Structures are given as C-alpha cells and as structure tokens.
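Visitor: Just need the structure, nothing else, for what follows:
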Amino acid sequence: MRLAIAEINLQALAHNLAQVKRFAPGCKVMAVLKANAYGHGLVKIAQYLNDADAFAVARIDEALALRAGGLTKPIVLLEGFFHQDDLPILLANNFQTIIHDENQLATLENTSLDAPIACWLKVNTGMHRLGIAPSQFESFYSRLKASQNARDDIKLMTHFSCADDINDEKTAQQIALFNSLADGKNEQHCLANSAGIIAWPKGHGEWIRPGLMLYGVSPMLNGVGQQHGLEPVMRLTTRVIAIRDVDADQCVGYGGRWHSDKPTKLAVVAMGYGDGYPRHAEQGTPVVIKSQRYGIVGSVAMDMITVDIGDNRDNIKVGDEVIMWGPELPVEEIAQCATTIPYELLCNITPRVSYEYQE
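Guide: Predicted coordinates:
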C-alpha cells in the first residue's frame, strides 16, 4: 500500500495558464518555476507549460536542471548571477539575467564575452529587497545600453510588495513610480506577479510572471484559487494505517495537547512533518475521508497524525484514502490553520512523498 502521494494534475496546470492569459490578454508569460516549481516538480511542470513564453527560476542550478531536462525556452534568473565565472554559463545556455546591483553591472561590463547577454534591469520601487534605487536608474540604464556585453533590448522590471491586498495603495504607488522612470524608454516592462495579474491590470506591462496562480492557488489575502477560476494542481493524500478506541478524559499524542471529552475513535494517518505537513497545524485542522471532513487532534508528529472520527469506525477502514489538501480541501485553508501561507506548504513537501503526474 502506497502512503503519502502528491498527485499532480497537468490538465489543471494547463487550465491555469490559460486563465492567466485571460486575466492579461496580449501579455507575454514568464512562468515562475523556482523552488522545484513551488513543490510540484521542476522539469515535469516545465514540460507541460508549452504556451509560456519564458521560464523564471531563482538560481542557476535550477536553470541548468531545466536545460538538462530538454527545455529550450528562454530562462530568466530572478536573482541574477553572483560571480564572473557564471557569465559564460549564462551565455552558453541562453540564460537571461536580472541586474539589480552595482556589483553585477560592473562584473558584466568588465568581463570578456563572445556575445551579449539578455538583461532585465530591476528597479526597487518599494519592496526594498532586490533592485537598484530609482535615483540610480538613468545611470544603470545608460551603462547597460552602452555595454557590448548586454543585448540592446534591455527589459525593465520591478516587484510588488503588497499586491495581494487590493485595499493597500502601495501597489498603485509602485506602478506610478515605475512608469515615471520607464517613460520615454522604448523597452518592454514586467511588473506583475500573480497577485498583480489578478488585481492590478494597470501593472501588467508587456510581460507578466505568474507563479502561485499557475498551481491553482490564490495569491490574494484570504483568497481561494477557485474564486479566480483556478484549479488546484496538487492533491496531497495518504492512508489510514490504524483505528484506535479512546476513552473519555484521555490525552493524545506528544505533550498531551488534546484530551478526549467523551469516548471516541481515532484514525491514525500516515502523514507528518517528515512529509512536509505543517507541525503547527491547529486542533481541528480538517482532512477529508470518504467525502467527509474530520478534524486533526493531538500533535502532528514526524510520521503520523491522529484524526477524531467519532463513531464512524464502521465506515472508515485501514487503507482508506485521506485527503490532506487538494480540490476537495483548499491548501489555502490548511495554511490558515497552520498560521502560514500556501507557498510554504507546497514548497515543504519532502522527498519521501511519491509524485504521480496525471495528464
């Protein structure tokens, strides 16, 4: 009997990419595949995003893994490069780089290359993480245009910090600042992440870069993917491995976090933080067994979770499937129960979980 499985629905992935294009018609799509495609499997996911115009990853090893997997689309390094020795690798593999600080620009300018590299100039408009200061923009832009190591079509980029909150004015301010800097520059623009794609159409530009929404998860505060016409790509399941009778006033699990107030039955399921399930999921966090919700009780352990099934012992058997999240149980809801975000849950799936790709 196979236990923890991440079922990956590739038809849902294709549907979500089509939905992205409906949100931003006419825009080119840079599909974000960093962190193992948000826990969904880097190369396999990329192979089913044929309608994307480019891929984006955080680091060069992710980009090399895509090339080794046979992917030929342009690949953008969202963190850029970090050493002069990286530049020949970028050139040989048709990788495009973000330029976000003086060290990167100076290294690019002072390296001998056989051909120019495609560059994206990233401006900090309010995220205060990566990106040049607005006051540096004219200088950086001019230097890139003058460098024989940078292709002439410099693309301009920024990143939103609060796009998931439609009531926060900061995104509109970031869009206005970016537009004021880019005005008069005949270059393509890329501003919108998933939340920007959904909620801020004035920030779409010529390129958009969907990440979380490709996987069917809402990037908006307190949102659920289905609200935006998205379909969950991952369905995380396991099995019941034991059923236990528990008397009244018994404590369950490490630390005795939960006490039974009456006689009940528990299903022990093969899932825990060793599989990537959040250890701090609160009491009552739902799972689905045979189309019915039941609540987790006790502490999430490395390999097991206990679920209060009440008097349903005759209905639930050892070997029955347990849905931890998926179309029937949004991962956004589980994230709220664990006081975290869906990104973390998806990215934390560990290697002992089996992946099954469904076309």
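
Visitor: switch to C-alpha atoms for all contacts and neighbour counts from now on
Guide: Fine.

Visitor: what about the nearest residue to residue 267 once chain neighbours are set aside, neighbour count?
Guide: Of all residues not flanking residue 267 in the chain, residue 243 sits nearest, at 4.6 Å (Cα to Cα, 6 or more residues apart in numbering). Burial of residue 243 is recorded as 19 neighbouring residues (other Cα atoms under 10 Å).

Visitor: Give me the packing partners of the helix or strand harbouring residue 243, helices and strands only.
Guide: Using DSSP states H and E, residue 243 sits in strand 234-246. The elements that strand 234-246 packs onto, with contact taken as 3 or more Cα pairs under 8 Å, 6 or more residues apart in numbering; DSSP states H and E, are strand 5-9, strand 264-269, strand 321-325.

Visitor: Let me have those in a markdown table, extended by distance to residue 24 and mean neighbour count.
Guide: Listed next are the helices and strands packed on strand 234-246 as a markdown table, based on distance: least, Cα to Cα, whole Å; neighbours: other Cα atoms under 10 Å:
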| stretch | distance to residue 24 | mean neighbour count |
| --- | --- | --- |
| strand 5-9 | 23 | 21 |
| strand 264-269 | 42 | 22 |
| strand 321-325 | 28 | 22 |
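
Visitor: Could you also give me the structure for this next sequence, so I can compare it with the first?
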Amino acid sequence: MRPARALINLKALHHNYHYAKSLAPHSKAAAIIKANAYGHGAIVVARALHDADAFGVACIEEALELREAGITQPIVLLEGVFTPDELPLAARYQLMVAVHCVEQVIWLEQAKLIQPLAVWLKIDTGMHRLGFAPEQVASIYARLNACSHVATITLMTHFARADEVECEATTRQIERFNKAIQGIDAPLSIANSPAILAWPKARLDWVRPGIMLYGATPIAEDLAVSQELQPVMTLESALISVRELDVGESIGYGARFTCEQPTRVGVVAMGYADGYPRHAVDGTPVAVNGVRTRIIGRVSMDMLTVDLTPLPQAKVGDRVELWGNMVLANEVAAHSQTIAYTLFTGITRRVPLVYQY
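Guide: As a prediction, this is how the structure comes out:
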C-alpha cells in the first residue's frame, strides 16, 4: 500500500482538551469538532473525548452523524439552523442551536416542536459575520425568553483578533459584550482557542477550544501556554526514490529549484492530492528518519522532493514526517502562506487516518 498516512494520537487530543479545561477551571468546555474534527475524524474524536462537556459543530448534518454514532453529549450548532424545517430535527436529537439573526428567532416562534431547545444567542461585538448588534440584544433576549420553544439561553460572541496578543481589539470586544448583556442573567461563552490561551478575562461559563485541541497553537509558539500543547496529527510517508544530481540540474515542474552543489534528492509519496500544500516553498521543513531537512522543487499531485544531502544513508522506504512532533504544522503553514487549520482540514480521503490509543 502507498505509505502516506496520518497518525492521530488520541492521548494527545485528550491532553489538549484537559489542558484547555485547566486554563479555565471554572468553565465548561465545548470541544469544537466541526469539519470532521478539523480533519481528524469527528466520530473517533468525539468517542475519545468521552468526558467532554459538549461538542460544537457547524451544521445539523455534522450533529446527526455524531448522534447516529451514539454520541450523547450536548451538541451545539454554531451557525444554528439554515431552514425552519431543521428545528424539529434539532429538538428530536436534543441539539443546542445558535441564534444569530431575526429570521431564526421567527422560525423558533412559529415552530412546532416536541420539546424546547437550548439556544445560544450570538452577539456581534466586532467580528461582523454573524450575530445581533449589541443594542438589539435586550429585545432579542426578551423575545427568546418569552418563546415556549426555548428552554435556556446562553449568550455568546466570537473574537476576530484574539490571536494577536498585543492588540486591543479583543479588550474592546469584551467591553462591548459586557455592556450588551447588562441586566441579563445567563451563561456566557466568548473564548475560542486563542482567548483560552491568552485572554483570562474571556474564560467565562463556557469556553470553546478548537484548533488547540489538535495541538496547533493559534498564537506564538514561544509563549509558555502554547508549549503545553501536543500535536495530534502526524502526516507521514516514505521515500520512494533516491538520486544524485549535479550542479546546474533542476528539479520538478517549472524547474523551480536548481542545484548549486551536488545534491542528493529524495522523492516522497505525498502531494497536493493528499492535502499537502502545493504552494509550499523551497526550504519548507520536513523530517527524514528523524532529521530535519527541506523541500526542494515544486510539490506535485502525488509526490514531492526533499534534500537528502544531510542524510547520506537515507534510502528508499525510509520514513518521512511532513508535519507532527518534529515539524510543527504551523511551520509548514508559514512556509505555505496559510494556517494549520487549512492543512488539517485539507487532508484528502486517500490518506488513511490511523488512530493511536
């Protein structure tokens, strides 16, 4: 079989969830497992996090997949329902629903449900994607509170720049949130992963760890709080060819890399059809047999090429780590003008997920 695979360390996943809990010891934590748990496999991740307080997903399809697999913890639909006919399903499967627009309020008021729903009322404090303006919150809360189909209400917002620890935008969003909820007694949830790590004032009744669950920090790696995270996914493959090239020889499509010295080149069974970023530049780190080296030449659909000059003993069949413990996903992302989120969620179906318990 082709050697490309993604190892998923479930012990590291469990560690990261409880690390988030330790940073917010008085909070409940909704583990965010949307987008197939950021590419890690939602059902297996949910089962591994059997002691999680709740899970967060993007849509009802993701929630129903979990329910049908026997996941019983509370699940919140972070974007709510997209049509009113999803509300009876949400009630049947005991899902919590975000409410971020007037249309969703009306659908709730007009619904016919077997039981009331737990609602997460979203407030727009500066992200300007979803949510009610702060001045609308009191009236919308009153409508929801009066609705017979609403069981409980949690107030939430989402940060735009919490990963920028020196930026005052997060402080302003917290201030707007606190002003908007004056006079309302309800559970509160505002902290995503960077806020859990770097903004103590955001650790309220509920926190929502996402990318940090999977061991990638959304803020600087050199901060002490980031260093406690453990990578969950190791993307690996193997060398399938080794060759020696002379000075002046070029490698791969477009001849992007030209050898300035005699160069030992390894070909790895990994490409953009597996989810590895095509736009990774020359010098993107990779590890061969536990030794860090670099990508040279353009990434192809099924293969990429690496510099084996520092590894004179490397041979066909030797292990290659594309990201994991030796090469952090954030490093690869930085060399590819993207973020670790896109690397994880971009892994394609031809790369098997191999779970380590």
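
Visitor: who touches the residue nearest to residue 267 of the first structure in this structure?
Guide: By Cα atoms under 8 Å, 6 or more residues apart in numbering, residue 243 of the first structure lies in contact with 265, 266, 267, 268, 313, 317, 318.

Visitor: Now do the same for it: its match in the second structure.
Guide: Counting by TM-score structural alignment, residue 243 of the first structure lines up with residue 242 in the second structure.

Visitor: host element of residue 46 of the second structure?
Guide: In the assignment (DSSP H and E), residue 46 of the second structure maps to helix 42-48.

Visitor: Residues touching the next helix or strand after that helix, excluding its own?
Guide: Per DSSP H and E, the first helix or strand lying C-terminal to helix 42-48 of the second structure is strand 54-57. If you take Cα under 8 Å, 6+ apart as the criterion, strand 54-57 of the second structure is touched by 29-35, 46, 63, 73-78, 208.

Visitor: Go through those and flag which are in helices.
Guide: Among the contacts of strand 54-57 of the second structure, DSSP state H puts 34, 35, 46, 63 in helices.

Visitor: Which pair of those spans the longest distance?
Guide: Farthest pair in those (Cα to Cα) is 35 and 46. Separation: 12.7 Å.

Visitor: of these two, who's got more company?
Guide: residue 46 (23 against 17).

Visitor: ok so, going back, shared neighbours of residue 35 and residue 46 of the second structure, anything?
Guide: With Cα under 8 Å, 6+ apart as the test, residue 35 of the second structure and residue 46 reach no residue in common.

Visitor: so which of the contacts of residue 243 of the first structure persist in the second structure?
Guide: For those, the aligned pairs still in contact in the second structure (both residues aligned by TM-score structural alignment, their matches' Cα atoms under 8 Å) are 265, 266, 267, 268, 317, 318.

Visitor: got the residues you listed as TSV, with distance to residue 216 of the first structure columns?
Guide: Putting those into TSV (distance: Cα to Cα, whole Å) gives the following:
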residue	distance to residue 216 of the first structure
265	34
266	32
267	29
268	29
317	31
318	31
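
Visitor: quick one: which of those is nearest residue 299 of the first structure?
Guide: Among those, residue 268 lies closest to residue 299 of the first structure (Cα to Cα), at 11.9 Å.

Visitor: quick one, what contacts that closest one?
Guide: 240, 241, 242, 243, 244, 304, 305, 306, 307.

Visitor: Determine which two of those are furthest apart.
Guide: 244 and 304, at 13.3 Å, using Cα to Cα across these.

Visitor: Between these two, which has more neighbouring residues?
Guide: In this view residue 244 of the first structure and residue 304 are compared by other Cα under 10 Å, and residue 304 has more residues nearby, 20 against 14.

Visitor: isn't the more buried one right next to residue 270, touching?
Guide: Yes. With contact defined as Cα atoms under 8 Å, residue 304 of the first structure counts as touching residue 270 (4.8 Å).

Visitor: about what we covered before: now the buried members of the contacts of strand 54-57 of the second structure.
Guide: Using 16 or more other Cα atoms under 10 Å as the burial test, the contacts of strand 54-57 of the second structure include 29-35, 46, 63, 73-78, 208 as buried.

Visitor: Relative to residue 322 of the second structure, which of the residues you listed is nearest.
Guide: Nearest member of those to residue 322 of the second structure, counting by Cα to Cα, is residue 35, at 21.4 Å.

Visitor: Just give the nearest non-adjacent residue to the closest one, would you?
Guide: Closest to residue 35 of the second structure by Cα to Cα, 6+ apart is residue 345, at 6.8 Å.

Visitor: residue in the first structure matching that neighbour?
Guide: Match for residue 345 of the second structure (TM-score structural alignment): residue 347.

Visitor: So what's the residue count around its match?
Guide: There are 16 residues near residue 347 of the first structure, going by other Cα under 10 Å.

Visitor: what's the distance between it and residue 336 of the first structure?
Guide: With distances taken as Cα to Cα, to the nearest Å, residue 347 of the first structure is found 16 Å from residue 336 of the first structure.

Visitor: quick one: contacts for the closest residue to residue 69 of the second structure other than its chain neighbours?
Guide: Once flanking residues are discounted, residue 69 of the second structure sits nearest to residue 43: 6.9 Å by Cα to Cα, 6+ apart. By Cα under 8 Å, 6+ apart, residue 43 of the second structure lies in contact with 36, 65, 66, 69.

Visitor: Contacts only, for the residue nearest to the spatial centre of the second structure.
Guide: Centroid-nearest residue in the second structure: residue 211, 3.7 Å away (criterion: Cα atoms, centre = their mean). Shown in contact with residue 211 of the second structure (Cα under 8 Å, 6+ apart): 38, 193, 217, 218, 341.

Visitor: The match of residue 345 of the second structure and residue 140 of the first structure, how far apart?
Guide: Residue 347 of the first structure sits 34 Å away from residue 140 of the first structure, going by Cα to Cα.

Visitor: Residue 333 of the first structure too?
Guide: 43 Å.
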